[in-house]
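**Student:** Structure here, sequence nowhere to be found:
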């Protein structure tokens, strides 16, 4: 017998309305706390990075629109970068993997730098200096490289396609 007087493995009795409402309330408060914490951490991380790099902005809306436009341009450039990446994988077929990875990072850096520069020129609410643009792009590439993606990791570990002799 367990401490409750029931044999082990027996489900507990029904919960009262007070117990159910307490459990649901605590769960909702926990989820709300987690969502607010994550949003605040991401938002202050971004604004803190902006302050360190010397990026000036007029309002919170201009930061949010800058981040939104950066995400949209990243999606567009991701599609546009697919062709050069496949082309360089075919050209560097017999090269070591580190050269292919270095060339991919150079392509990504160039396209991201152009994207951030044009978004900066287009927006009046956010002002980024030349060095801050490079620093911001390097931080974006570092985050993109460090975030695990099983498809990306698998293709990088396999390396460029090799001619197989049967």
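**Tutor:** Yep, that arrived. What you are looking at is a predicted structure, and each value in this text was computed from that prediction instead of being measured.

**Student:** use CA for all of it now, contacts and neighbours both
**Tutor:** Noted.

**Student:** which SS class is the residue nearest the centre of the chain?
**Tutor:** Centre of the chain computed as the mean C-alpha position; nearest residue by Cα atoms, centre = their mean is residue 144, 6.0 Å away. Three-state assignment for residue 144 (DSSP: H, G, I helix; E, B strand; the rest coil): helix.

**Student:** And the next helix or strand past the host helix or strand of residue 66?
**Tutor:** Using DSSP states H and E, residue 66 falls within helix 60-80. On the C-terminal side of helix 60-80, the closest following helix or strand by DSSP H and E is helix 82-91.

**Student:** How many neighbouring residues does residue 157 have?
**Tutor:** A total of 9 residues lie near residue 157 under the criterion other Cα atoms under 10 Å.

**Student:** In this structure, where's the longest helix?
**Tutor:** Looking across the chain with DSSP state H, the single longest helix is helix 17-53.

**Student:** how distant is it from the center of its chain?
**Tutor:** Centre-to-centre, helix 17-53 and its host chain are 19 Å apart (Cα atoms, centre = their mean, to the nearest Å).

**Student:** Next, the buried residues of that helix.
**Tutor:** 47, 50, 53 (16 or more other Cα atoms under 10 Å).

**Student:** Quick check: chain neighbours aside, which residue is closest to the last one?
**Tutor:** Meaning residue 53. Nearest non-adjacent residue to residue 53, counting by Cα to Cα, 6 or more residues apart in numbering: residue 132, 5.2 Å away.

**Student:** next up, a second structure to put side by side with the first:
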């Protein structure tokens, strides 16, 4: 009887450690790469928009806070969009409603983090522009099957 796990059982301890270490390294590298792109993306956008922050560490805290709290707020905004889409007809009307909901939730998130953190200063018009820009980037990068 052949088992798919028999090749892993036949490996010696050194080979198993090497395999597990390699897989963990690839996972950590992948996550770090994505987080690095997000960090430097925010750094670039903030540089272009003239946002002031005290250090790269404060920017890192802002980006981490944005994504951690954003996961929760994104769930609520998607639920609101899904419910409201039942009452809105037309592709453009739905897109506009989705834009208003997503941009409002994103702006509230950016505003809240900006107010809590004293090491970063984002002017009000830049907060709005940033929320709209993040919505456009999100729409451009999302899966088109919906």
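**Tutor:** Okay, I see it. Remember, predicted model here, so these are calculated numbers, not experimental data.

**Student:** quick one: TM-score?
**Tutor:** The TM-score (TM-score structural alignment, normalised by the length of structure 2) is 0.70; 118 aligned residues with a Cα RMSD of 2.4 Å.

**Student:** Give me the contact list for the helix or strand just after the longest helix of structure 1.
**Tutor:** Sequence-wise, the next helix or strand downstream of helix 17-53 of structure 1 (DSSP H and E) is strand 56-57. Contacts with strand 56-57 of structure 1, where a contact means Cα atoms under 8 Å, 6 or more residues apart in numbering, come from 50, 63, 125, 126, 127, 128.

**Student:** Which member of these is positioned nearest residue 25 of structure 1?
**Tutor:** Proximity of the contacts of strand 56-57 of structure 1 to residue 25 of structure 1 (Cα to Cα) peaks at residue 63, which lies at 34.0 Å.

**Student:** Just give me the neighbour total for the aligned partner of the closest one in structure 2.
**Tutor:** Matched by TM-score structural alignment, residue 63 of structure 1 corresponds to residue 59 in structure 2. Residues lying near residue 59 of structure 2 (other Cα under 10 Å) number 20.

**Student:** Residue 59 of structure 2 and residue 100 of structure 2, how far apart?
**Tutor:** Residue 59 of structure 2 sits 26 Å away from residue 100 of structure 2, going by Cα to Cα, to the nearest Å.

**Student:** The buried residues of helix 17-53 of structure 1 into CSV, with extra columns for distance to residue 69 of structure 1?
**Tutor:** Formatted as CSV, the buried residues of helix 17-53 of structure 1 follow (distance: Cα to Cα, whole Å):
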residue, distance to residue 69 of structure 1
47, 16
50, 16
53, 19
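
**Student:** Now flag whichever of those residues is closest to residue 92 of structure 1.
**Tutor:** The closest of the buried residues of helix 17-53 of structure 1, once distances to residue 92 of structure 1 are taken by Cα to Cα, is residue 53, at 35.8 Å.

**Student:** Quick one: map the closest one onto structure 2.
**Tutor:** By TM-score structural alignment, residue 53 of structure 1 lines up with residue 49.

**Student:** Surely that match and residue 124 touch.
**Tutor:** No: contact between residue 49 of structure 2 and residue 124 fails when scored by Cα atoms under 8 Å: they sit 11.8 Å apart.

**Student:** rewinding a little: which parts of the helix holding residue 66 of structure 1 count as buried, going by neighbours?
**Tutor:** 63, 66, 69, 70, 73, 74.

**Student:** quick one: that helix to structure 2 mean distance?
**Tutor:** Taking mean Cα distance after the TM-score superposition for structure 1, the mean distance separating helix 60-80 of structure 1 from the aligned residues in structure 2 is 0.9 Å.

**Student:** Run a quick neighbour tally on residue 128 of structure 1.
**Tutor:** Residue 128 of structure 1: 20 neighbours (other Cα under 10 Å).
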